[in-house]
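[1] just a sequence and a predicted model for now, questions to come.
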Amino acid sequence: MIGRSRGTVQAENADAAVDAIVQGPHGPIPVRRYTPPAGTAPLEAALVGTAPIVWVHGGAFVKGDLDLPETHEVALALAGAGFTVITVDYRLTAVPGLSRFGRATRGTHYPVPVDDVVAVVRAVQAEAGDGVILGGASAGACLSAGAVLRLGSDAAAALRGVFFAYGIFHASLPERSREVRSRLRGRRKFTHTPLLLNAVNRVYAGSRSALADPHAFPGGHPLLGFPPALLIDAESDSMRASGEQFARELDEARVSVEYHVLPGTAHAFLNRPGEAGFAAGIRLIVDWARRL
C-alpha cells in the first residue's frame, strides 16, 4: 500500500501532486501522485477512474528525480488528460569513482531499481484493483520492461499495457542503421555512441551475469506474456536501434505492439516540454492508453 503523504506540490494541470512513500524490499520509495483536475473536459472526465499510470523517468540509471521535467511535466500532461499518474523516485545507480554524483548510494546496481519499480506497481495495483498502465523513458523504459518480466505470471493481471519512450532494452546496443547514424546531431553524436551506451549499461548491471539477465535487459530474451505495448522513438537517436529491435521482438512474441518514430525529434524529447515533440509524444500516449 502507498504510505501517508509527505506533502503536496502545486500543479496547474492536476488537482494535487501529493508526495507519498511506498515500502519496497530495499526501503522506502518516494512517489508522487497526480490526480485529474476538477472541471476536466467531458471527454477526459469520462476516463477518470480508469487504470492509473505508473511513470518512470530516465537519466542513464544515474540521475533524475520527481522534479525532472521528464517526470513532472509528463505526469501533469497525462493527469490533464484524465489519468491518475504515480511517478517513481527509484534508487539510482552509483558511478564508480563518482560517489557524490547525483543521489546514488554506493553499491546500488541492478536489481535494486527494478525492484523499486515492481514494488510501486504492486502497491498501485493493490489500490486500483483493475490493472495498471506502466510507462518509462530511456533508462526508465528499460527498468519498466524489466519490471514486466519480474512480475512474471502476474503481469497480465497487474498491467493493462506498457509504453516506452526512446528506451534502451539491450545490454549491447544493436547495430545502428545507416539512416539512424546519418541523422545524429549535436553532443549526443559523441555521448550516445555504442561504446559509451554499453558502458552505461555495465555500470547499471554491476556484474557480467546481470548483463545476461532478462530482468535487467529484456531485449533479446523471450517476451511471451507481455501486455499490449506502445514504443515511441526519436528520429535522431542512437537508442532508436534498441527500440526498433525491441518492437520487432515484441511483434515476434505475438504481443500487440504499436511503434512510432517522431520526425524531427532527438533523444529525451519528453524532457523538453516546450518542444513540439513533447506534445506529439503525449498525444500518442493518451490516444493509445484510451484504447486499452
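    That came through fine.
[2] please count neighbours and contacts with C-alpha atoms only from this point.
    Fine.
[3] number of residues surrounding the closest residue to G7 other than its chain neighbours?
    Nearest residue to G7, sequence neighbours excluded (Cα to Cα, 6 or more residues apart in numbering): D19, at 5.3 Å. A count of neighbours around D19, defined by other Cα atoms under 10 Å, yields 20.
[4] D19 should be in a strand, yeah?
    Yes - counting by DSSP: H, G, I helix; E, B strand; the rest coil, D19 is located in a strand.
[5] distance of it relative to H72?
    12 Å (Cα to Cα, to the nearest Å).
[6] whichever helix or strand G135 is part of packs against which elements?
    Element membership of G135 [criterion: DSSP states H and E] is strand 132-137. Contact analysis of strand 132-137 by 3 or more Cα pairs under 8 Å, 6 or more residues apart in numbering; DSSP states H and E lists strand 53-56, helix 112-128, helix 139-151, strand 159-165 as its packing neighbours.
[7] how many degrees apart are that strand and helix 139-151 in direction?
    Put simply, strand 132-137 runs at 140 degrees to helix 139-151, going by axes from the mean of the first three to the mean of the last three Cα atoms, to 10 degrees.
[8] and for strand 132-137, what's in contact with it?
    51-58, 70, 121, 124-125, 141-144, 158-167, 268, 289 (Cα atoms under 8 Å, 6 or more residues apart in numbering).
[9] in addition, the following structure is provided for comparison:
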Amino acid sequence: MSRSLEALDPQIRRFIEDVCREGARLRGGRALDWPERRLIAAQARTPWREGGPRMLATRDYRLPSAHGEFGLRVLYPQVMEAPPSPALVYLHGGGWCMFGLDTHDRLLREYADASRRVVVAIDYSLAPEHPYPAALDQVVIALDWLKENGAEAGIDTRHIALGGDSAGANLAVAAALRLRQAGQLARISALVLNYGAWTPVLSAVARQSLGTSEDMLSGAEMDEFWAAYLGPESERTVTPLSAPLLAELHDLPPALLLWGDRDVLAEQNAAMAQRLQQAGVQVSTHVYPGAPHSFIEAMSVSDQARDAIARGAEWVRRHTPVFSSQGLPA
C-alpha cells in the first residue's frame, strides 16, 4: 500500500481504492478525451451513489443561456417542515470538467433528507467545451429563474442557501459575488462550501506532500482542470470571479467550510476561511483528519462523510428558517 493511502481514514480509503481500481480497469491504459473521461469517472462511482433516502418527488427543468441549454433538478424530501420550503441550491464538483446531477444524486438526496429542505441542483455546462464564464453565468441564470418561478415550485425564495463541493464551491462563492455586484446578495442566506478550489496557485509543499500521482487529487490534475476552465486566455480570465481567493469578500452570507487534511486543496481552504473571517463574514470550519479530496462521496461507508453532510444540513437549517402560513417561524 502506498504511503498516501496509508495516511487515509480506513473507511474513506476503501472508497478511494475501489474508485481508482475501477477507473483504471475501465481506462485500460488508453488516452481518453473529455467525454470518455466523464463516462468512466461516472461509471467508477456508480456503486457508491446507490441507496440513501428516497425523495417525495423530483422535477427536472431545462433553462436557456447564451452558452446553450442546461439542466436544473428540484428534489423534494419526504419530510418538509412546512411549505413553501427554503432551499439549498447545490453545485457539483468535478473540476468544472466532469460530473453532473447523476454522479451527485445520492449526495443531493442526503442533503434534502437531512436538512428537510428542497434541494435545487444545477447541471451547468462543462469545460473545456464551455470555459469560464459559462458555468458561472448559468448558475446566476438559475438563481434568477428561482427568484421568478420558485414559488410555483413550492420554494420560499426569501431563504436560499448556496453550496457546492470543489469546483462547485468555487461557483457558489462566485455567484454570491455576482449577486453582490447586482445589489441582490440578500437573496442568499448561507454558504456551504466543501473542499473548494479557490485559486490556481498550489504551493510546492501542497504538491509534494498531498498532490502526488498517488493522491486522490494531484497537483497536475488541478492544473489541468484550471487550464480547461479558464480557457486559452487564462491571463485574462484569472479574476476574482474565477478564483475567489483573489476577491474582496465583505458582506458575504455566513459560510461553512469543510475539508480534509489529506487534500491538496487543504492549504487554500484554510486561506479562504481566514480571508472570509478577515472580511467580517461569519465563518465556521471543520477539518477532517485522514480525509482526502472528494471524501464526501464515500458517504455510504464513511462516518466522516456523513458527519460533513450533517454539518452542512444543520448549517442550512440554522440560516434558512421555515415560516408558517401566518408568516411566523414554524
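    Everything's here; your move. If you're wondering where the values come from, they're calculated on a predicted model, not measured in any experiment.
[10] that older thread, any chance of the helices and strands packed on strand 132-137 of the first structure in TSV with distance to A94 of the first structure as columns?
    As requested, those are exported to TSV (distance: least, Cα to Cα, whole Å):
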stretch	distance to A94 of the first structure
strand 53-56	18
helix 112-128	11
helix 139-151	14
strand 159-165	23
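[11] format the ones you listed as a markdown table; extra columns: mean neighbour count and distance to Y259 of the first structure.
    What follows is these, written out as a markdown table (neighbours: other Cα atoms under 10 Å; distance: least, Cα to Cα, whole Å):
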| stretch | mean neighbour count | distance to Y259 of the first structure |
| --- | --- | --- |
| strand 53-56 | 28 | 19 |
| helix 112-128 | 22 | 23 |
| helix 139-151 | 27 | 14 |
| strand 159-165 | 26 | 10 |
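[12] all helices for the second structure, in order.
    Applying DSSP state H to the second structure gives helices spanning 3-6, 10-27, 34-45, 105-115, 134-149, 167-181, 204-210, 219-230, 234-237, 266-278, 303-319.
[13] among these, which is nearest I155 of the second structure?
    helix 134-149 (8.2 Å; Cα to Cα).
[14] how far does that closest one sit from its chain's centre?
    16 Å (Cα atoms, centre = their mean, to the nearest Å).
[15] what does stretch 133-140 of the second structure give?
    Using Cα atoms, centre = their mean, the offset of stretch 133-140 of the second structure from its chain centre is 14 Å.
[16] what span of the first structure is it aligned with?
    Aligned by TM-score structural alignment, stretch 133-140 of the second structure falls on residues 111-118 of the first structure.
[17] repeat for stretch 16-28 of the second structure
    Stretch 16-28 of the second structure maps onto no residues of the first structure, going by TM-score structural alignment.
[18] buried sites along that stretch?
    Counting neighbours by 16 or more other Cα atoms under 10 Å, one finds that the buried residues in stretch 16-28 of the second structure are 16, 19-20, 22-23, 26.
[19] for R202 of the first structure, list the residues it contacts.
    Applying Cα under 8 Å, 6+ apart to R202 of the first structure gives the contacts 171, 208, 211.
[20] so which of the residues you listed is the most crowded?
    Most surrounded of the contacts of R202 of the first structure: other Cα under 10 Å gives A171, at 26 neighbours.
[21] to which residue of the second structure is that one aligned?
    So A171 of the first structure corresponds to P200, using TM-score structural alignment.
[22] okay, now the residue lying closest to its match once chain neighbours are set aside: neighbour count?
    Sequence neighbours aside, W226 is the residue nearest to P200 of the second structure in space, at 6.3 Å (criterion: Cα to Cα, 6+ apart). By other Cα under 10 Å, 27 other residues sit near W226 of the second structure.
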